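Participant: got a sequence here, can you build the structure:
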Amino acid sequence: MMLSFFDQFMSPTLMGIPLIALALALPWIMYPAPTTRWLNNRFIALQSWLINRFTQQLLLPLSIGGHKWAALLTSLMIFLITLNMLGLIPYTFTPTTQLSVNLGLATPLWLATVIIGMRNKPTHALGHLLPEGTPGPLIPVLIIIETISLLIRPLALGVRLTANLTAGHLLIQLISTAAFVLLPFIPTVAILMSAVMVLLTLLEIAVAMIQAYVFVLLMTLYLQENV
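Facilitator: Coordinates of the predicted model:
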């Protein structure tokens, strides 16, 4: 029976229990909780320093009203990076390759930013639908286009994260399969492809971190428009 390359993106089950729930809960038990002691071990100190640095960079474009989201956005960043990185380990499952999971993360957060904008400054939020100085005949068309661009934001966030991770994992599997098949016949090409796969794995590690940062950064920009 020939297996499809896309079978790796199917949600695995164990005795009828979907393992995606375990994969989603795993990041929360991997990181040690901070303590109230003055001195912690090196790992907790490094973790706290990285989180503080990222939070400072994240809050730079935000006004004071958006600083309430700091804990949520930082937690989301760590959550996505951990899921993306764990998916690069052999025989593991990456939940962020599922469009449903990414849309489940993007849609509520995007909807919250829209609701905040409508509640705090409805005139400014509705003003984005019609640029200033628009000619009269183009007003209905521009309103429709801007409304569609607003509603498509969560879909763009989910598809971007899903497509980048899926393409990288699929390319790694294609190259590794080709290297395994060519090893008995053309060892030189197989070794060369193995070296390329190592470089591609390093690239995928960078992509896993960058895509998580882009996801949170775009959510920050959407929040900045509404606070």
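Participant: all contacts plus neighbour counts: C-alpha atoms, from now on.
Facilitator: OK.
Participant: now do the buried residues in the longest helix anywhere in the chain.
Facilitator: The longest helix of the chain (DSSP state H) is helix 187-224. For helix 187-224, the buried set under the neighbour-count rule, 16 or more other Cα atoms under 10 Å, comprises 190, 193-194, 197, 200-201, 204-205, 207-209, 211-213, 215-217, 219-220, 222-224.
Participant: now name the helix or strand holding residue 115.
Facilitator: For residue 115, the host element (DSSP states H and E) is helix 99-120.
Participant: list the helices and strands the next helix or strand after that helix packs on?
Facilitator: Of the helices and strands lying after helix 99-120 in sequence (DSSP H and E), the nearest is helix 122-127. On a contact count with 3 or more Cα pairs under 8 Å, 6 or more residues apart in numbering; DSSP states H and E, helix 122-127 meets helix 99-120.
Participant: I'd like the structure of this one too, to check against the first:
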Amino acid sequence: MTLSLFDQFSSPSFLGIPMILMALALPWLLIPTPTSRWLSNRVVSLQGWFIARFTNQLFLPLNVGGHKWAPLLASLMIFLLTLNMLGLMPYIFTPTTQLSLNLGLAVPLWLATVLIGMRNQPTHALGHFLPEGTPTALIPILIIIETISLFIRPLALGVRLTANLTAGHLLIHLISSAVFVLMPMMPAVAILTAVLLLLLTMLEVAVAMIQAYVFILLLSLYLQENV
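Facilitator: Prediction:
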């Protein structure tokens, strides 16, 4: 039972070809492409409005130097949001449940924000390791703690996204299995469990959207410290 429960998180392959590549390309095929016409359809207009509002909200507290990150972070937000939402559909593999993929997205972007801070304002960037007015006895300990907290940021980004999506998928799998088992024996309990499953699915839709937003929001906060 344990093996079959966690098999849904193993990367599928067909004829030796990893299907995760198709899963990663699927969101870009589903997202509508803006046209050069004066008037576009409602889906494209809604998508443009959402991206504009999200970008404005995300980059409002940032300096002008950080606004050049808007296309990258907005595209990554749409990409993660689409992957998370598609993963809630049956028989669709969710790439964002893989820690390797999430760390592959988090580590380079986090490292880019750190390198930008070291290049543009090294004094301010290094000042985070030792706040002003720190007692002399606490200086070595504080530097070690701040260094660990700096290097743990990309790990926290990847683990947060992976853990939340994996836990949600496991709960949905367990409760749906309980519904099928209880249906012939206790129909009333099975119906109540199915209602709980519906509520949990609605919660997971919200989690899928929130976790994509939190991933980009934390990256923007790291960027804000270094621009």
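Participant: thinking again about what came up before, what range in the second structure does the helix holding residue 115 of the first structure sit on?
Facilitator: The alignment of helix 99-120 of the first structure onto the second structure (TM-score structural alignment) spans residues 99-120.
Participant: stretch 107-114 of the first structure vs the second structure, average offset?
Facilitator: In the superposition with the second structure, the average deviation recorded for stretch 107-114 of the first structure is 0.2 Å (mean Cα distance after the TM-score superposition for the first structure).
Participant: not counting that stretch itself, show me its contacts.
Facilitator: With contacts defined as Cα atoms under 8 Å, 6 or more residues apart in numbering, stretch 107-114 of the first structure is touched by 153-155, 219, 222-223, 226.
Participant: same check on stretch 91-103 of the second structure?
Facilitator: Residues from elsewhere that reach stretch 91-103 of the second structure, judged by Cα under 8 Å, 6+ apart: 8-9, 11-12, 20, 23-24, 80, 83-84, 86-87, 154-155, 157-159, 161-163, 165-166.
Participant: which residues touch the residue nearest the centre of the second structure?
Facilitator: By Cα atoms, centre = their mean, the second structure has its centre lying nearest to residue 212, at 3.6 Å. By Cα under 8 Å, 6+ apart, the contact list for residue 212 of the second structure reads 77, 80-81, 84, 161.
Participant: got JSON lines for those residues, with distance to residue 16 of the second structure and secondary structure too?
Facilitator: Formatted as JSON lines, the contacts of residue 212 of the second structure follow (distance: Cα to Cα, whole Å; DSSP: H, G, I helix; E, B strand; the rest coil):
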{"residue": "77", "distance to residue 16 of the second structure": "30", "secondary structure": "helix"}
{"residue": "80", "distance to residue 16 of the second structure": "26", "secondary structure": "helix"}
{"residue": "81", "distance to residue 16 of the second structure": "28", "secondary structure": "helix"}
{"residue": "84", "distance to residue 16 of the second structure": "25", "secondary structure": "helix"}
{"residue": "161", "distance to residue 16 of the second structure": "28", "secondary structure": "helix"}
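Participant: tell me the buried residues within the residues you listed.
Facilitator: The neighbour-count test (16+ other Cα under 10 Å) marks 77, 80-81, 84, 161 as buried among these.
Participant: in JSON lines: those residues, plus distance to residue 130 of the second structure.
Facilitator: Shown next, in JSON lines, are these (distance: Cα to Cα, whole Å):
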{"residue": "77", "distance to residue 130 of the second structure": "33"}
{"residue": "80", "distance to residue 130 of the second structure": "35"}
{"residue": "81", "distance to residue 130 of the second structure": "37"}
{"residue": "84", "distance to residue 130 of the second structure": "38"}
{"residue": "161", "distance to residue 130 of the second structure": "30"}
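Participant: ok, so of those residues, who is nearest residue 51 of the second structure?
Facilitator: Nearest to residue 51 of the second structure, judged by Cα to Cα, of these is residue 77 at 9.2 Å.
Participant: ok, residue 172 of the second structure - how many residues close by?
Facilitator: Residue 172 of the second structure has 18 neighbours, counted by other Cα atoms under 10 Å.
Participant: that one: helix or strand, and which one exactly?
Facilitator: Per DSSP H and E: helix 153-182 holds residue 172 of the second structure.
Participant: helices and strands around that helix, which ones?
Facilitator: When contacts are defined as 3+ Cα pairs under 8 Å, 6+ apart, helix 153-182 of the second structure packs onto helix 99-120, helix 187-224.
Participant: pull out the buried residues from the helix or strand where residue 46 of the first structure lies.
Facilitator: In the assignment (DSSP H and E), residue 46 of the first structure maps to helix 42-59. Buried positions in helix 42-59 of the first structure, judged by neighbour count with 16+ other Cα under 10 Å: 44, 51, 55, 58-59.
Participant: picking up where we left off before, buried residues of the helix holding residue 172 of the second structure, list them for me.
Facilitator: Within helix 153-182 of the second structure, the residues that qualify as buried are 153-154, 157-162, 165-166, 168-169, 172, 175-176, 178-179, 182, counting by 16+ other Cα under 10 Å.
Participant: if we can go back for a sec, please identify the buried residues of the helix holding residue 115 of the first structure?
Facilitator: 99, 102-103, 105-107, 109-110, 113-114, 116-118.
Participant: how far away from the center of its chain is it?
Facilitator: Centre-to-centre, helix 99-120 of the first structure and its host chain are 14 Å apart (Cα atoms, centre = their mean, to the nearest Å).
Participant: so how far is residue 34 of the first structure from the residue lying closest to residue 215 of the first structure once chain neighbours are set aside?
Facilitator: Spatial nearest neighbour of residue 215 of the first structure, excluding adjacent residues (Cα to Cα, 6 or more residues apart in numbering): residue 157 at 6.4 Å. Residue 157 of the first structure sits 31 Å away from residue 34 of the first structure, going by Cα to Cα, to the nearest Å.
Participant: likewise residue 107 of the first structure?
Facilitator: Relative to residue 34 of the first structure, residue 107 of the first structure is positioned 30 Å away (Cα to Cα).
Participant: once aligned to the second structure, how far is stretch 188-195 of the first structure on average?
Facilitator: Superposed on the second structure, stretch 188-195 of the first structure shows a mean distance to its aligned partners of 0.7 Å (mean Cα distance after the TM-score superposition for the first structure).
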